[in-house]
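Colleague: Give the three-dimensional model of this entry:
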Amino acid sequence: MNTLTAIIHSEGELFLSFCSETGTVSQGNTIEEAIENLKEATELYLEEFPLSPISRSLITTFEVASVVTQ
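Modeller: Now for the predicted structure:
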């Protein structure tokens, strides 16, 4: 069993999900559906491309200066 990272954001009425360790992506109408669809997509991907030993991704935030346009 592998523990992977899911990054999720909303785009309109959909939730997009991304696995940073494999590069797989998916979507869903809810966060739960987006994660479940990502899990399925990642499992299918890993059948063809097994994972090498990996370290956990580090997820953080950072700030940038706001740019004001006129």
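Colleague: CA atoms for contacts and neighbours, from now on please.
Modeller: Will do.
Colleague: How about the secondary structure of Ser17?
Modeller: Under the three-state scheme (DSSP: H, G, I helix; E, B strand; the rest coil), Ser17 adopts strand.
Colleague: who's in contact with it?
Modeller: Ala6, Ile7, Ile8, His9, Val25, Ser26, Gln27, Ala34, Ile35, Leu38 (C-alpha atoms under 8 Å, 6 or more residues apart in numbering).
Colleague: Apart from its chain neighbours, what residue comes closest to the spatially most central residue of the chain?
Modeller: Most central in the chain under C-alpha atoms, centre = their mean is Phe18, positioned 1.9 Å from the mean C-alpha point. Closest residue to Phe18 apart from its sequence neighbours, by C-alpha to C-alpha, 6 or more residues apart in numbering: Val25 at 4.5 Å.
Colleague: Let's compare: structure for the following, please.
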Amino acid sequence: MMNLKYQMIIQWSEDKSFLVGFPEFPGQTWRTHGDNYQEAVNNGIEALESLVIAYQTTGETLTKPTFNQAA
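Modeller: Below you'll find the model as predicted:
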């Protein structure tokens, strides 16, 4: 598993699944989903790893992760 620092948003949807998105990647509003929260997390990690590999394979520049400061 890669040590990725990108944001992963998980949101409940009307079709009763958890949607997973990556706001730091343009055009990636909702990339995968899960029937429960843990499945969405697992699918999200796999999708993010695949997304990064695709960027690296095609030579596209990865966006820099956004970091938030804890209070």
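Colleague: What does the superposition give as a TM-score?
Modeller: Overlay of the two chains. TM-score (TM-score structural alignment, normalised by the length of the first structure): 0.65; 58 aligned residues with a C-alpha RMSD of 2.2 Å.
Colleague: Tell me which stretches of the second structure form helices.
Modeller: Under the criterion DSSP state H, the second structure contains helices at 37-58.
Colleague: which residue in the second structure lines up with Ser52 of the first structure?
Modeller: Matched by TM-score structural alignment, Ser52 of the first structure corresponds to Leu62 in the second structure.
Colleague: what's near enough to touch that match?
Modeller: Neighbour list for Leu62 of the second structure: Val52, Tyr55, Gln56 [criterion: C-alpha under 8 Å, 6+ apart].
Colleague: per the alignment, Leu48 of the second structure corresponds to what in the first structure?
Modeller: Alignment note (TM-score structural alignment): Leu48 of the second structure maps to Thr42 of the first structure.
Colleague: wait, what's in contact with the residue nearest to that match when sequence neighbours are not counted?
Modeller: Leaving aside its chain neighbours, Thr42 of the first structure sits nearest to Thr24 (6.0 Å; criterion: C-alpha to C-alpha, 6+ apart). When contacts are counted by C-alpha under 8 Å, 6+ apart, Thr24 of the first structure touches Phe18, Leu38, Ala41, Thr42, Tyr45.
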